[in-house]
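Asker: The following comprises the amino acid sequence and a computationally predicted model.
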Amino acid sequence: MLKLLGASLVLLAATLAGFAQARQYADRPRQIRGLIAALQRLETEIRYGYTPLPEAMRRIAQQCREPLRGFFSRAASEMNPPRSASAQEGLELAMEALWKTTAMKAPEREVLRQLGCTLGTSDRADQTSHIAMALRQLGQEEISAREDQSKYEKMCRSLGLLLGALIVILIF
């Protein structure tokens, strides 16, 4: 009886690990789409709203779902007093603190890092052109993430279950 319980727990743990990895592949394209929508809103705020950058990021945070909500909220709070960080520093600090909570990878982080270098340091037209370039790059990353999802999501689920079964067979 105890062996059966142990085998069930091993099988369950391996299956859940496979499902957790598959969820990462499913969440990445969704989060990239959310980031694209957030940057489009930021572009609109900069171009038409004449909104200060910290206020624009705070508004964007209110419209996003987690983990992007926390990311933009943290960046906005870093740019507001008493810290009064630049946009680049605010985005960097938010990425350091919250990037691990996202399913996004290094290419998306690099796009945001490059965008942070130009936000708040040039005129509106230049900033909107840099945001447009970031949107194109993120669009390419979204396509890549969808391809990865179609390749690996189902495989991770199956592999978790099969790996659990293999461990149970080898142990017992």
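Answerer: Cool, got the structure.
Asker: When you work out contacts or count neighbours from here on, use the C-alpha atoms and nothing else.
Answerer: Will do.
Asker: now stretch 4-12, how far from the chain's geometric center?
Answerer: 33 Å (Cα atoms, centre = their mean, to the nearest Å).
Asker: another structure for you, compare them:
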Amino acid sequence: MLKWFGAALVILSGGLAGLYQARQFAARPRQIRELILALQRLETEISYGFTPLPRALERIGASMKMPLSGLFLEAARGMGPQAGLSVQESMESSLRLYWRQTSMKPAEREVIRQLSIVLGTSDRQDQMKHIALAASQLKHEEAAAREDQARYEKMSKSLGFLISALIVILIF
């Protein structure tokens, strides 16, 4: 009886691990799309609203879901009068705190990091060009993420259960 309970537990845990990995494959393209939309909104705030960068990031963060919401809100807090960090320092700090909670990979992080170097240090037109460039780079990453999702999502679900079933068979 105890053996069967253990076997069921192994299969359940392996299956859940596979489902978690499949969920990560599904979440990555969605989060990249949300990040692209946030950058487009930032571009609008800078070009038409003439909104200061901390306020623009705060507005964008307030309209998003976690973990990307936290990323933008923390960056806005870092640029506030209490912290007094530069845009780059604030974004780096925010990325350190919230990036692990996302499903995104280092390539997307690097795009945001590169953008943070330019934001707030040049004129509006230059910032808009860099935001558009970052959005186009993220679109390429989104396409790659969708390919990965199509290729690996079902496989992850199946492999979790199959590997755990193999472990149970080998144990018995």
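Answerer: Nice, thanks for sending it over. Fair warning: this is a prediction, and the values are worked out from it, not measured in the lab.
Asker: and the longest helix along structure 2, what does it pack onto?
Answerer: Ranked by residue count and defined by DSSP state H, the top helix of structure 2 is helix 124-171. The contact analysis (3 or more Cα pairs under 8 Å, 6 or more residues apart in numbering; DSSP states H and E) places helix 124-171 of structure 2 against helix 2-47, helix 106-118.
Asker: how far apart are that helix and its match in structure 1?
Answerer: Once fitted to structure 1, helix 124-171 of structure 2 is off its aligned match by 0.3 Å on average (mean Cα distance after the TM-score superposition for structure 1).
Asker: Dump the helices and strands packed on helix 124-171 of structure 2 into TSV; add distance to S164 of structure 2 as well.
Answerer: Output for these, formatted as TSV (distance: least, Cα to Cα, whole Å):
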stretch	distance to S164 of structure 2
helix 2-47	5
helix 106-118	30
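Asker: Deepest-packed of those, please.
Answerer: Ranked by mean neighbour count, those are led by helix 2-47 with a mean of 18 (mean count of other Cα atoms under 10 Å).
Asker: Any idea how many residues pack against F172 of structure 1?
Answerer: By the criterion of other Cα atoms under 10 Å, F172 of structure 1 has 10 neighbours.
Asker: Please tell me how far it sits from L159 of structure 1.
Answerer: Using Cα to Cα, to the nearest Å, F172 of structure 1 is found at 20 Å from L159 of structure 1.
Asker: and G70 of structure 2, which of the helices and strands packed on helix 124-171 of structure 2 is closest to it?
Answerer: Nearest of these to G70 of structure 2, taken as Cα to Cα: helix 2-47 at 12.3 Å.
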